[in-house]
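S.K.: for reference, the sequence and a predicted model appear below.
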Amino acid sequence: MSELEATLRSLVDPSSVAVSSGDRLSGKVGAAITRDDERYKEKQQEPPRRKPRLAPLPQAKGTFVDVAPLSVLHALGRSISLDRQGSVRGLAEHWGCLKYALALDASQKQEHMALSVEGRSTQRQHKTVQAHELGVGFGVAAAEHILRERYRDHRVSIVPAEVALRAGWPLTGRRYRPRFFAEVWRPGERAKVLPVVCKGHHGRQSSSYPQLASASAHVEAVHIGLWNETPALVLSTELSMKGPIVVHALAADGDGGVLPAGEEELNYSLRDLSMHPQITKPSEGGTPEEGLPGFHVLPQHTGWFRTVLARTDAAGLVAFTGDSGATAPYLTKYQGREYYTRQSHAAISSVRNIEHTLLGIPYVGTEHVFRLNGERVEAFSGLAEDLFKILMQGRVDKYRREVDARYGRHPYARWDRSWEGAVSVRPDGSVLAIRRLKP
C-alpha cells in the first residue's frame, strides 16, 4: 500500500469526538456573558440581547460522536456550498473543505480524533481560518447527532441562515444572526427549526466560554413564531494542539420554531418579502408592544418560511453537484439567483458532467483535481442520480419522501474497492469521494 493510499484510507476511519456540556459549562458561559456586558456598559454602550435560557444538553453528558474525517469535511462542504465568499459565486465553494484532508488524525493508535501534525503546524491567519472552518464542520456534525438523538425518526437539514434570511429581510450592516438553521422534519408533519451557531478555536477549554457567550447573541436574533420561545443550539469546537478534539455545546428550549406541514407548497417558487428587520415583543401589562432589532418569523409567515428553508436546502444540494441551471430556480432574487444564471470565471467554475457509481449507488456531480502530499488526486462531489432527477423536476416534496424512505439517517464513510477511493455519504443523498488520479 502506497503512502498516499494509506492517507486516503485513513479519511474513512471512524473516531470518537467528545460532546461536552453540563452545569459547569453553562455557569462559565454565564460568567463570560456578565463580563462582556459590563465591558459594553463601561463604554456606555447597550449590551446585545442574548438568549436568556442557555442550558446544558440533557443527553450530552458523556456523549461521543463516532465520525470519520471525510464525513466532517463533507459536512463542512455541504454547509458552505451556497456561501459565495469568493469569486466562484458559490459554484465551487465547497471544495475548500478538502484543504483539511491532512489536518485530522483518526488513526487507530488513539481513542479520540485529534489534529494531525500538519493540522497543528498551521500558523498565523491560516490558523484562524482553520479554526473557523473546522469549527463549522465539527459543529454541524455534532448538531446533527444531537438533534437526531433528540428527535428520533426525523431528518435534520442544515441550512445557511444568511441565504435563507435574504428571502425575507434586507441584511445590511453588522446585524447579529445565526450561522445556520437546523430544520428537523418528516414528510407530512410539522417541522421544528433551531437557529444554530458553530464556532471553533485552537486554545484551551476556557476559550469556548466567550465564543458561546457571543453565540448567545447571534441565536437570539431570530424568533420563529411566539416571542422568546425559539429553541437554539450553540457549539464551540476546541481544536486542541495537544489533546483530542472536543465540541462544547449548550441549548435553549422553547415551544416556538414550529413550521406547518404543507408539502406541496415546497414545490412553488417564492417571492422576496422585504420585511422590516425587527422582532415584535408583545405588550405586557402597561408596557406597549416593542420592536427590537432582529428577524421575526411571525405566525402568518411560518408556511412561507418552511418553503424558504426547504428550497434553500435543495439549492445547496444541486450546487454541490456543480449544476448552476438547477440551482437558480430554487433561490429568490435577493438570495442570489442571478449568481447562478451568469457565466462564472472559467478557471474556478464548477460543472455537473461526471457520473460515478459509488458503494453501489449511481451519482451525478462534478470533479476537482488537486495535489495531496505532492501526488495528484481526484475528488468528486454529487447527489444520487435518482434524487437529482427529482430535484431537476422541481419536486422538493417528492425528494423529501424518497430520501426519507430510502436513505439512512446517519452519515457514513467507506473505502470503495472498485472505485479505489474514500467515499462519504450523507443522509441527504449527497456524496464526497476522493482517490488517487490514475495516470
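M.R.: Here it is on my side, so go on. Residues are numbered from 1 along each chain as shown.

S.K.: contacts and neighbour counts: CA atoms only from here.
M.R.: Noted.

S.K.: strands of the stretch 301-439 of the chain, start to end?
M.R.: 354-358, 361-372, 375-384, 412-416, 421-425, 430-436 (DSSP state E, counting those that start in this stretch).

S.K.: which helices and strands sit right next to the last one?
M.R.: Other helices and strands packing on strand 430-436, by 3 or more Cα pairs under 8 Å, 6 or more residues apart in numbering; DSSP states H and E, are helix 3-10, helix 69-79, strand 375-384, strand 421-425.

S.K.: and for the third one?
M.R.: Helices and strands touching strand 375-384, as assessed by 3+ Cα pairs under 8 Å, 6+ apart, comprise helix 302-319, strand 361-372, strand 430-436.

S.K.: can you give me the angle it makes with strand 421-425?
M.R.: 30 degrees (axes from the mean of the first three to the mean of the last three Cα atoms, to 10 degrees).

S.K.: likewise the fourth one?
M.R.: Between strand 412-416 and strand 421-425, the angle comes out at 150 degrees (the same axes, to 10 degrees).

S.K.: want to compare, so here's the second one:
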Amino acid sequence: MTPWNLLGVFARATTLARHGRGRGLAEHWQGLKYCQALAAGPGGYLSLTAEGESPELSYRAMQARELGRAFGLAVAERVVRSCFPACLVSTLDAEAVLLASFARSGPRPTLGARPRPDFFIEAWRPGEPSRIFVVTVNGNHQIATKRTSKADRSTSKQLARASERAEQFHLGQWNTTPCLLMSTELLAMEGITINALRAPGEGLLPTRTAEGSGSADHVLTERNLLYAGALRLPAIDGRRERSQDGFLIPRKEIGWFGQLLARTGAAGQLAFAGAGTEIAQYLTVKQGHKHYVQQTFAGSSSVRDARHRIGYTWYVGTDQVFRLNRTRVEAFSGMAEELYELLVKGGVEAYRQRAYDLRNTLPTGASAPQWGPEAFPSSV
C-alpha cells in the first residue's frame, strides 16, 4: 500500500462525517497533512518517517486517532474484498447512516453518547443480496519495547471497548451481524501493526429491484426506531432473558436499511468529488439534507470545479493546492464523469450497475502520467 492510497481510503470514508460544522469536503482534505509522515521503511513496508515519530504529544494523539484509524479501515476493506472477490465494497460512516433512524429529539439531530460502531462496510453486486459488516477502528502511538509493553495493553483496551461499541448494532436479530474490530500500533517493534478481531455472521441485505419503491432511486422516509430496550437477549450463562439498549434494525426494515446504505453511499461519492446541492437528494433531514441545500459553509459548500483526463477516462471532482517542503503540490479527488452524471440525476441503481461493469477498467499503477502518485480504489 502507498501513502496516498492509505489516505484516500480514510478520505472517502469520512466525507459525510459530522466532526464539527465543517463536515463534507473539508474533512477529507485533512489527510494531506500526513503526506510526510509515511514512507517505505525496511523491507519496503509502509512505516512512519522521522516526522511521523514526532514526540509532540498533541501530534501523536491526533495521528493515532486519524492515521491509526486509516490503517485499520484499509485492512478491513481488504479483508472483506478477499472474502467476496466478485463484489464491490462501499465504506460508510456509521453515524451518518444511523441518524436516519435513531436520531434523538432536539434542535440538532444527534445520536448522543450512545456507543456505536465507526463504519459499515457493504459488499455488493448488482442484482444479488449484499452483506454488511460492522467495523470499529482505533490506533495507539505508544513506544513498544517488549511484548508486554504499554502498547499491548492499550491495544487490548481498545479492542475491548471496540467490542462494546460493535455489539450495539444488530441487523434483524441479536448476535448475527459480522464485525471487524481493528486496533493499530503505530510504533510497534515489528513496525506498524494492525491487530484484528472478527465476529462471524451473515449480515445479509435483500436484493433490491432496479426501479420503483424498492430501489435505491426511491426517496426514503425516515424511521423512528426503538433504541431503549430494543434488543432481546436470550437466557444464556445462567442469566434470565433480558432487554438491552441498542441499534436494532427490525426484520421488516432491513430492505429499507439496504436502500439507506446505497443512498448514503451515493451521497458520500458525490461529496468526495466536491459536489454541492446534488448531495442533498440522497440524505434525509436528520442526516443533514438542509446542510447541503443551503451552501453556508466554505469548507463543505465547494462545488465540483475540476476536470482531468487520466488514461482514457475523464474524471470530475475537486482539487487542492498546498506546499510540501516549499514544493507546490496539486491534489485531485473525483470520480469518472460518466458515473458522476448518473448520481447527479438520481440514478443510484444505474450507477451501481455501471460501476460494477467498469470495475476491471480502472488503472492499477501507483502513478499517472503528468500527475504523479495516484490511488484508484477497489471500493466504491
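M.R.: Good, I have the coordinates. Please read all numbers here as calculations on a predicted model, not as lab measurements.

S.K.: one step back: with mean neighbour count and distance to His410 of the first structure as new columns, can the helices and strands packed on strand 430-436 of the first structure be given to me in CSV?
M.R.: Shown next, in CSV, are these (neighbours: other Cα atoms under 10 Å; distance: least, Cα to Cα, whole Å):
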stretch, mean neighbour count, distance to His410 of the first structure
helix 3-10, 17, 20
helix 69-79, 27, 10
strand 375-384, 21, 16
strand 421-425, 26, 9
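
S.K.: just put these in TSV and tack on distance to Tyr340 of the first structure.
M.R.: Below are those laid out as TSV (distance: least, Cα to Cα, whole Å):
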stretch	distance to Tyr340 of the first structure
helix 3-10	33
helix 69-79	17
strand 375-384	17
strand 421-425	25
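
S.K.: what residue of the second structure matches up with Leu383 of the first structure?
M.R.: Residue correspondence to the second structure (TM-score structural alignment): Leu383 of the first structure is matched to Met335.

S.K.: for that match, which non-adjacent residue is spatially closest?
M.R.: Tyr315 (5.3 Å; Cα to Cα, 6 or more residues apart in numbering).

S.K.: identify the residues contacting that neighbour.
M.R.: 307-309, 334-337 (Cα atoms under 8 Å, 6 or more residues apart in numbering).

S.K.: counterpart of it over in the first structure?
M.R.: Per TM-score structural alignment, Tyr315 of the second structure is aligned with Tyr363.

S.K.: do Ala271 of the second structure as well
M.R.: Taking TM-score structural alignment, Ala271 of the second structure has Ala319 as its aligned residue in the first structure.

S.K.: same check, this time on Lys290 of the second structure
M.R.: By TM-score structural alignment, Lys290 of the second structure lines up with Glu338.

S.K.: distance-wise, check the match of Ala271 of the second structure relative to Pro362 of the first structure.
M.R.: Ala319 of the first structure sits 18 Å away from Pro362 of the first structure, taking Cα to Cα, to the nearest Å as the criterion.

S.K.: quick one: map Gly246 of the second structure onto the first structure.
M.R.: That one, Gly246 of the second structure, aligns with Gly294 by TM-score structural alignment.

S.K.: next, count neighbours for that match.
M.R.: 21 (other Cα atoms under 10 Å).

S.K.: so who does it touch?
M.R.: Taking Cα under 8 Å, 6+ apart as the test, what Gly294 of the first structure contacts is 175-177, 221-222, 277-279.

S.K.: hmm, try it at 7 Å
M.R.: 221-222, 277-279 (Cα atoms under 7 Å, 6 or more residues apart in numbering).

S.K.: in a markdown table: these, plus neighbour count.
M.R.: Shown next, in a markdown table, are those (neighbours: other Cα atoms under 10 Å):
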| residue | neighbour count |
| --- | --- |
| Ala221 | 24 |
| Val222 | 29 |
| Pro277 | 21 |
| Gln278 | 18 |
| Ile279 | 22 |
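
S.K.: ok so, going back, redo the strands of the stretch 301-439 of the first structure as CSV? Include distance to Ala161 of the first structure.
M.R.: Converted to CSV, these look like this (distance: least, Cα to Cα, whole Å):
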stretch, distance to Ala161 of the first structure
strand 354-358, 30
strand 361-372, 25
strand 375-384, 22
strand 412-416, 25
strand 421-425, 23
strand 430-436, 20
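
S.K.: quick one: closest of those strands to Val193 of the first structure.
M.R.: Nearest to Val193 of the first structure among these is strand 430-436 (21.7 Å), distances taken as Cα to Cα.

S.K.: tell me how many other residues surround the closest residue to the match of Lys290 of the second structure other than its chain neighbours.
M.R.: Nearest-residue entry for Glu338 of the first structure: Ala328, 7.3 Å, with adjacent residues in sequence omitted and distances by Cα to Cα, 6+ apart. Applying other Cα under 10 Å, we find 20 residues neighbouring Ala328 of the first structure.
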